[in-house]
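> need a structure here:
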Amino acid sequence: MKILVLANFGMGLYNFRKELLEDLINKQNEVYISLPNDEYVPKLVSLGCQFVETTLERRGTNPMKDIKLLLHYIKIIKRMKPDVVLTYTIKPNVYGGIACRITKTPYITNITGLGTSIENKDIIQKITLRLYKVGLKKASCLFFQNETNLKFFIDKNMVKSKARLVPGSGVNLAQHPLEEYPDGDEKNRFLFIGRIMKAKGIEELLRAAEIVKNKYPNTQFDLIGSCEEDYHQQLAELNKSGIINYHGQQDDVHSFIKKSHATVLPSYHEGTANVLLESASSGRVVLASRVPGCKETFDEDVSGFGFEVKSVDSLVETIIKFIKLPYGQKKAMGMAGRKKMENEYDRKIVINAYIDEINNL
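All right, here's what the predicted structure looks like:
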C-alpha cells in the first residue's frame, strides 16, 4: 500500500508519530511524507520514509500561499496516487482534505487540537471553521485527541464521517521510562517544555516564576523550547537575573525531565499535551491548566494539580502547594502518573487505531 502523510513540521512527526511510521514501513507499505524541509527530515528518511518537500507556513494567513499549498497537494496526490492520505494539524487537515476530495482519494484526519485560529472568536475562526467543514466532509475517519474537541466539532456540524477518540499521540513508555525521583534535599526543580508563545501560557509562567523565586529562593525553573514570539529580551533578562534557566530548543528533553520534580504547562489549549504524557511516564508530577488536552493527562491530587488558565495567582498557588508537599507524597504522585500512562496512554493504542482504520479502507 502507498501511504502519503501530510504534516506541518518534522519535529512533531518524528517525536510523536515515529512508531506509527515504523510500523507502516515494517508492514511493507511505501510511506511518503510531505512537509517543509528541516533538521528532522533526515531522521524521518532514515526510518524508510520518502520525502516530498512542501512549502507551508504553519501560522501564516496569506490566502495566496494557502491556495498554492492546496494546488501542491493536488499535484502530488495526482502524481503519486496514494491508497490513503494521513493528515495532521490545521493546514494539512484542511487543504489536504480538500485535495483528497478533489482527487477522490481516501484520507484519515487527526485533529491535534483546535489551535489559536479556532480558539479566538473572530473572523479568522469563521473562515477556518468553514474551510474545515469542506476539508473534513469526506474523511474516512476523524481522530480526536480529547472529548471536548470532538464535541466542539459535532456542535458545529462538522463531523460527517466516522469519528474516533484516541489518547492524543500516546507516549512511548520505553523511550520515557520511570526514572528515580530526584533527592528531596535538592532544589524544587520545575520544567516547562513547549514553544515560547502566549498561547502556551508563557506570560503567566514568567510572572509566576518571579513571584515564587522571591518567596522560595531554593527553586529552579527550567524552560525548553524555541521562541516563536517576541519574548527574547524578557527571557534574556530573567535568565541573567537567575529567575529562570532558558535552554532554547533541545532534542533530548528526557534528560531534563529526569532532573525535574514537576512539569508545569499553563497552556491555553491543547489537543493532548505530549510533554505532560512524557513527564508523567517518567514519574514526574504534572502541574497544568485545567483546559481540554491538559486536564485529562493527570488525576487531581493523585498524579498532578490543576490551576485556572490565564491566572498568575492560581498558578503561583499551585506551585507553592507542590513545594510544601512532603517528599514522599511528591514521589508517590509521580508513580501514580506512570501507572496512568501505562493504563491509558500507551502509544500502541494509537498505532493500533490507525492500523484498524487503514485495514478497513
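
> only C-alpha atoms for contact and neighbour calcs from this point on.
OK.

> what about the strands in the stretch 201-350 of the chain?
219-224, 245-246, 262-265, 285-289, 304-307 (DSSP state E, counting those that start in this stretch).

> And those strands: which comes nearest residue 256?
strand 219-224 (8.3 Å; C-alpha to C-alpha).

> So which other helices or strands are in contact with that closest one?
Secondary-structure packing of strand 219-224 (3 or more C-alpha pairs under 8 Å, 6 or more residues apart in numbering; DSSP states H and E): strand 188-193, helix 202-215, strand 245-246.

> Second chain to compare with the first, below:
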Amino acid sequence: MTTPTATIIFVSNDIDNFRHHRTHLVDVAVELNMDVVVLAGGNGIPPKNCEYQNVKIDRFQFHWTDFNIFKSILINIFRRRPAILHLVNLKPYLYGGIAARIAKSLGWQGKLVVSVPGLGRLYDGKDLTLAKKMRTKAIELVLKVCLGDATICFETSSDRDFWIKRGLTISNKTELTNGTGIDLAQFRPPRRRVSGRPLKVLYAGRLLKAKGLDVFLRTAEISQMENVEMVVAGQTEADPDGVSESILRDHPCVVFLGKVDDMPHLLGQTDIVVLPSRYNEGVPRILIEAAACGCVSIATDFAGSRALIEEGVTGFFLRQATIKGQSDEILSIIENLSENPSMITIIGNNAREHLFKGGFSSDAVKAAFQRVYSH
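This next block holds a predicted model:
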C-alpha cells in the first residue's frame, strides 16, 4: 500500500449527515492518495478510510463554547499541515474560515474548499428582525474576509449567483455540482408496479416542520382516500423545529418507519415522494433518489427542486406558501395520479431519463471534486 502523500481535513456539522451525503468526498481523497481527517459533531458512525474527531457543533445558536470549534480546526491545521481544508455547513466555514485565515498568515499554504449545501435558514426570509439582519451582515463580513481565496462549491447556479451578488465570492472561484450524487446502479425502478395495492406516498428526511413534515401530516389528516398509504421515514434531531417520533408513531393517518437504511428498497415500493420544504436547500438527495427509482416528486418550487422537476413532466411543484395551501395542492395532485395511474409510470420514466442526462450520478460529482482537489 502506498504511503499517503498529503492530508485533507473535512469539517462538518454532523457525522451522520456527512456519512450519508459526503462519503464520495472521502472516496475522492483516498483515490488521490490522501490521509483523511473528519471533524464533526454528533455521535454517529464515520465513513470508512478516515480518522474521526468528535467536535461539538450546535447548529441552532451562537455561543461562547463555539470557540472550541475554532480551536480544534486551528490545532489540526498546525499539527497536520493539510494540503486541503474542506468546510461544509455554516458554522464550519465561519470558524474554519477564521482559522484558515490565521493559519495562512502564519505560513500555512494549504487550499481552502467550501461546500454550500443550500442557502439554509440564514436566508429563509422569516422573522427578519433587526437582530437577525445584523447577525447576517456580521456573518457575511467574516465570510468575505476569510473565504476570499477559497474554492466555493455550489449545488445550484441560483445559490452561486446569490453568493456572487452578495459579494461573498467571485465566479472564477466557484465550482458547480448537481447535488451530492448517488450510485444510480443502486437506485432502480421496479420492473412493474403491483396493481391493486394502495398508492404509497412518502415523506423521507429529517423530521422537521421546516422540511414540510407538518404539511405532509395535514395532507394525511384531510385525505379521504382509502387507496392511499401515507408513509414517513426519518429520525428525530435535537432541533427546536423537530416533530417527535412518539407523535409520529401514534399518528392515526400515517405509517411511521423511523430511520430507513435501505432507501433503494423503500423507494422501489413508493409511487410519490413529497418534499414541501420551506427553506432554500441545495439539490435534495431524496428527490434525486426518487427520480432514480421512477417515483413522482412533489416539491416546493425552489432552485434545488427546479434542477430535477419540470412541471407535469418529471414531477410537480407546490406554489402555495401556507400549510393549508400546500397540503390542499398535494392532495389534489395525489387524487389526480390515483385516477390516472399510468401517469405515475410516464412521469417516473421521464424523471429517471432526466436524471441520467443531467450529471447527478456520484461519478459525475466525484469528477468535479477531483478537479477541485487537483488544481
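
> tm score of chain vs chain?
Put the two chains on top of each other and the TM-score (TM-score structural alignment, normalised by the length of structure 1) is 0.90; 351 aligned residues with a C-alpha RMSD of 2.1 Å.

> Ok, which of the helices and strands packed on strand 219-224 of structure 1 comes nearest residue 286 of structure 1?
The minimum distance between residue 286 of structure 1 and these falls on strand 188-193, with 9.8 Å, by C-alpha to C-alpha.

> quick one: that closest one aligns where in structure 2?
Aligned by TM-score structural alignment, strand 188-193 of structure 1 falls on residues 199-204 of structure 2.

> Quick one: neighbours of residue 220 of structure 2, just the number.
Using other C-alpha atoms under 10 Å, residue 220 of structure 2 is surrounded by 23 other residues.

> And it, what's its match in structure 1?
If you follow residue 220 of structure 2 across to structure 1 using TM-score structural alignment, you land on residue 209.

> Next up, the contacts around its match.
Each residue near residue 209 of structure 1 by C-alpha atoms under 8 Å, 6 or more residues apart in numbering is listed here: 221, 243, 244, 316.

> aligned partner of the third one in structure 2?
When you say that, I think you mean residue 244 of structure 1. Under the alignment by TM-score structural alignment, residue 244 of structure 1 pairs with residue 254 in structure 2.

> Contacts only, for its match.
Contacts for residue 254 of structure 2 (C-alpha under 8 Å, 6+ apart) come out as 217, 220, 229, 230, 231, 232, 248.

> doesn't residue 201 make contact with the fifth one?
Yes - the pair formed by residue 231 of structure 2 and residue 201 meets the contact definition of C-alpha atoms under 8 Å, at 6.0 Å.

> what about these two, which has more around it?
Ranked by neighbour count (other C-alpha under 10 Å), residue 231 of structure 2 and residue 201 place residue 201 first, with 25 against 20.

> Any chance of CSV for the strands of the stretch 201-350 of structure 1, columns distance to residue 149 of structure 1?
Output for those, formatted as CSV (distance: least, C-alpha to C-alpha, whole Å):
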stretch, distance to residue 149 of structure 1
strand 219-224, 27
strand 245-246, 32
strand 262-265, 19
strand 285-289, 16
strand 304-307, 19
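
> Point out the most buried one among those strands.
strand 285-289 (a mean of 29; mean count of other C-alpha atoms under 10 Å).

> show me what contacts residue 216 of structure 1?
Neighbours of residue 216 of structure 1 in contact, by C-alpha under 8 Å, 6+ apart: none.

> Mind telling me what residue 336 of structure 1 corresponds to in structure 2?
Aligned against structure 2 by TM-score structural alignment, residue 336 of structure 1 finds its counterpart in residue 350.

> for the helices and strands packed on strand 219-224 of structure 1, which one sits closest to residue 289 of structure 1?
Ranking these by proximity to residue 289 of structure 1 (C-alpha to C-alpha) places helix 202-215 first, at 10.9 Å.

> ok, the closest residue to residue 170 of structure 1 other than its chain neighbours to residue 94 of structure 1 distance?
Nearest residue to residue 170 of structure 1, sequence neighbours excluded (C-alpha to C-alpha, 6 or more residues apart in numbering): residue 347, at 3.9 Å. For residue 347 of structure 1, the distance to residue 94 of structure 1 equals 25 Å [C-alpha to C-alpha, to the nearest Å].

> Residue 190 of structure 1 versus the residue nearest to residue 188 of structure 1 when sequence neighbours are not counted, what's the distance?
Nearest residue to residue 188 of structure 1, sequence neighbours excluded (C-alpha to C-alpha, 6+ apart): residue 219, at 4.8 Å. According to C-alpha to C-alpha, residue 219 of structure 1 stands 8 Å off from residue 190 of structure 1.

> With residue 95 of structure 1 instead?
As judged by C-alpha to C-alpha, residue 95 of structure 1 and residue 190 of structure 1 stand 39 Å apart.

> Give me the residues contacting stretch 91-107 of structure 2.
Stretch 91-107 of structure 2 is contacted from outside by 11-13, 57, 59, 69-71, 73-74, 77-78, 87, 110, 112, 114, 139, 142-143, 146-147, using C-alpha under 8 Å, 6+ apart.

> for residue 248 of structure 1, what are its contacts?
Contacts of residue 248 of structure 1 by C-alpha under 8 Å, 6+ apart are 223, 224, 225, 226, 227.

> so which of these persist in structure 2?
Among the contacts of residue 248 of structure 1, the ones still in contact in structure 2 (both residues aligned by TM-score structural alignment, their matches' C-alpha atoms under 8 Å) are 223, 224, 225, 226.

> Compute the number of surrounding residues for the equivalent of the third one over in structure 2.
The pairwise alignment with structure 2 assigns residue 225 of structure 1 to residue 234, based on TM-score structural alignment. Residue 234 of structure 2 is surrounded by 18 other residues when neighbours are defined as other C-alpha under 10 Å.

> Equivalent analysis for residue 129 of structure 1, please.
By other C-alpha under 10 Å, the residues close to residue 129 of structure 1 number 18.

> can you check residue 204 of structure 1 too?
Per other C-alpha under 10 Å, the neighbour tally for residue 204 of structure 1 reads 20.

> Am I right that it is in contact with residue 267?
No - with contacts counted by C-alpha under 8 Å, residue 204 of structure 1 stays clear of residue 267, the gap being 9.5 Å.

> No more questions from me, cheers.
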